[in-house]
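*Asks:* Fold the following and give me the result.
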Amino acid sequence: KSAPPEGALAAEAKRRFQVLLNRDASDAEKAAAVPTELRVSLYKMVMRAAGEADFEAMMGLFAATDDNQAQKEIMQCVGLTPSEALRRRVLDWAISGELKLQDFFYTFAGVTSSGRDGLVQAWAFFKDNFAHIKSMLATASPSLMSAVIVYSTMGASSLEFAQDIESFFEANPLPQNSRRIAQLLENVRSLAKFTDAVRASPLASDAVDFATI
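*Replies:* Next comes the predicted model:
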């Protein structure tokens, strides 16, 4: 049996999402429409095409639950919106103090996963707000700073991007995170070399976009 077309999948995801938003739907109806194991996949599909209405709906779902796992799932997905302005709202929210310190970095994941523009936006935001983020995490475990660094550069795959990361942390050293930053740089450079090799190989074609960032 062939898979349904992408448009049909998106429509079905939107239909199920509306069940979650329906105040008259019972918990059982909501669970049947969106089983726990499918929530993240559904959120991602909805948010990749989301405008302000769906964005606000997701934020409403976040506010309506006290379940930490459910909140983290929303944080990881809400930044997938194609809207630069809405992604900026997500990033501002991340460092507003409204989120638990141990969880705030999850919001960067959706922004960087939204595509090239989202990655560039998230990394620029991190650099522009580095002093504030560093202050936020002054007494926290170094692992939290490592996490936000990783999530704000997730998907980077060019030597130029690696150089920008390296230059930034040379100018703004984080001794407690130096090992994780070194690992990150190694990973980005390895991916860049692999991507360049694929671009130069017979595997590359006009049908495949190997653009890097």
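*Asks:* contacts, neighbours, all on C-alpha from now
*Replies:* Fine.
*Asks:* From the structure, what's the count of residues near residue 132?
*Replies:* 14 (other Cα atoms under 10 Å).
*Asks:* Determine the number of other residues adjacent to residue 119.
*Replies:* Counted with other Cα under 10 Å, residue 119 comes out at 24.
*Asks:* Second chain to compare with the first, below:
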Amino acid sequence: MGYPVVKITADGCTLKFCQQRFLSDGSQDSGEFTFELNIHQIEGYSWPIPLKLIHSKDQAMTHFIDPKESSSNVVQIPSLDGLLVNPGRLSFVRVHYSGQLLNGINKMIQTGQLGPRDRLAIIDDQISLAFTGQLPISELIDLMSAYVGESHHIVWDSLYFGMSHIQLLLEEAKIDHAFDSCQVTLAIENFHKLYQKMAEPVLNKITWDAIPGEEGNDTLLRPMIITILGKTGYKPVVEEAKARFSTHVDAVLKSGQESNQIVPDLRKSIYATCMRHGNEGIFDALLQLYEKSTMADEKMKLLLCLGLPSDLKLRQRAIDFNMSDAVRKQDRYATFTGFYSASAESRRDLWNFVKENIKSLPDDLGSQSLLSHVCSISCSGFAHFDREKEVQAFWDANPMKCKMAIKQSIEEIKIKASQLARDGQNLIDKLCDMTQ
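*Replies:* As a prediction, the model looks like this:
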């Protein structure tokens, strides 16, 4: 059945509503309907929708969209100032603001007029709409720019998801597509600068170290912000992470001073930052920590981060170690997950490994669920239709029991390929034109 997305446009102080079923692959029902244009609706794909609207200095009203009454798709309000539709996300819909209205939303976010629940709802909806082609990607970038200094971890969860997806698309655009390589490189650099501009004020506020009695929000936010800034290569964070890592390694392997060890909440963030921007020395230190550790969760953090090096030889060492007797079968997926998130080159290394070892992989991983996971991440990060054909041909020739996971992965490739074909150049142009 699904659920609706409600598009809102403004003509003066007249709001017009148009609903259609939301589909995550960006396709549309053949019977997209809008009473405003008198197009026939498809039975079952229209909903009665109660919507609360806030406008004009916190004045509120409730509006009911009735599929049987065309007049319910138009409403008059005194002013567009401060307009917010579906505050608190009380109705189960996605809200699509037109460009003019979205500019007003941007200003409200920048000036701190919205609470975390509404900030989350807005960015979550617009990310989904942009990735399905209903919202121009340039408008999404502008909206993300309004979240500089965002202070709540639930909002950053959504921002991190959306921006990680954009990062993946840009990485894939640099390898498999005919985009200008220099342009893509500049776009990635500017995207990282935007990321840093958004996250740096947050780290400056909450700092690296927890204080007694701090809010749980800050405790949850700190490792995420360090991970983000580390992933983008923000120099002060990379240097601090490496300094803390060096002290931690000495404390664990030599002195035994627990006070010098990294607090558990920050270990994965710091390990990951060091390995992304580290060398063989960092890799060897992670291996030593793994061999020293007796805690299962600590071992999993280390295994994941062993999958993050940028150097090809270190990635091969990571695979060799991961498949050795030193790593339990049920833990091997962690390093492969690191490969998926590290870079486009790492994803291709993982795909090649899976292809070369497909016969032994079920036994190497030890369970059907882990096999499904690894088969999925080995190919789902691709974003080109030619890759989709290659992946489909391989799985047709090498059928596995995890058919649903493979089918979903191929669908993900199609979706990402469609996104790049549709919005790739606009995204690159938007980021290249940005001045920080």
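*Asks:* what sits against the counterpart of residue 136 of structure 1 in structure 2?
*Replies:* Counting by TM-score structural alignment, residue 136 of structure 1 corresponds to residue 364 in structure 2. Residue 364 of structure 2 sits next to 323, 329 when contact means Cα atoms under 8 Å, 6 or more residues apart in numbering.
*Asks:* swap in the one 4 residues further on?
*Replies:* With contacts taken as Cα under 8 Å, 6+ apart, residue 368 of structure 2 has the following neighbours: 362, 401, 402.
*Asks:* among those, which ones are buried?
*Replies:* 362, 402 (16 or more other Cα atoms under 10 Å).
*Asks:* which of the contacts of residue 368 of structure 2 are also in contact in structure 1?
*Replies:* Mapping these onto structure 1 (both residues aligned by TM-score structural alignment, their matches' Cα atoms under 8 Å) leaves 401, 402 still in contact.
*Asks:* about what we covered before: and the helix or strand containing the match of residue 136 of structure 1, how far out from the chain's middle?
*Replies:* Element membership of residue 364 of structure 2 [criterion: DSSP states H and E] is helix 361-365. Distance of helix 361-365 of structure 2 from the chain centroid (Cα atoms, centre = their mean, to the nearest Å) equals 29 Å.
*Asks:* same question, stretch 334-341 of structure 2
*Replies:* 15 Å.
*Asks:* Where in structure 1 does that stretch align, residue-wise?
*Replies:* Under TM-score structural alignment, the counterpart of stretch 334-341 of structure 2 in structure 1 spans residues 106-113.
*Asks:* circling back: got CSV for the contacts of residue 368 of structure 2, with distance to residue 390 of structure 2 too?
*Replies:* Shown next, in CSV, are the contacts of residue 368 of structure 2 (distance: Cα to Cα, whole Å):
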residue, distance to residue 390 of structure 2
362, 21
401, 19
402, 18
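*Asks:* Once you drop chain neighbours, what's closest to the counterpart of residue 391 of structure 2 in structure 1?
*Replies:* Using TM-score structural alignment, the partner of residue 391 of structure 2 in structure 1 is residue 165. Distance criterion Cα to Cα, 6 or more residues apart in numbering; nearest residue to residue 165 of structure 1, sequence neighbours excluded, is residue 185 at 7.6 Å.
*Asks:* So what does that neighbour match up with in structure 2?
*Replies:* Matched by TM-score structural alignment, residue 185 of structure 1 corresponds to residue 410 in structure 2.
*Asks:* Its match sits in which helix or strand?
*Replies:* Assigned by DSSP H and E, residue 410 of structure 2 belongs to helix 403-432.
*Asks:* Distance of residue 116 of structure 1 relative to residue 61 of structure 1?
*Replies:* Distance, residue 116 of structure 1 to residue 61 of structure 1, using Cα to Cα, to the nearest Å: 27 Å.
*Asks:* Hmm, I typed the wrong one, I wanted residue 144 of structure 1.
*Replies:* Counting by Cα to Cα, the gap from residue 144 of structure 1 to residue 61 of structure 1 is 25 Å.
*Asks:* With residue 120 of structure 1 instead?
*Replies:* Residue 120 of structure 1 sits 28 Å away from residue 61 of structure 1, going by Cα to Cα.
*Asks:* circling back to that earlier point, downstream of the helix holding residue 364 of structure 2, the next helix or strand is which one?
*Replies:* Per DSSP H and E, the first helix or strand lying C-terminal to helix 361-365 of structure 2 is helix 368-377.
*Asks:* Show the subsequent helix or strand relative to that next one.
*Replies:* helix 385-397.
*Asks:* how close does that next one sit to structure 1?
*Replies:* For helix 385-397 of structure 2, the mean deviation from structure 1 after alignment is 1.5 Å (mean Cα distance after the TM-score superposition for structure 1).
*Asks:* any idea of the angle that helix forms with helix 368-377?
*Replies:* 150 degrees (axes from the mean of the first three to the mean of the last three Cα atoms, to 10 degrees).
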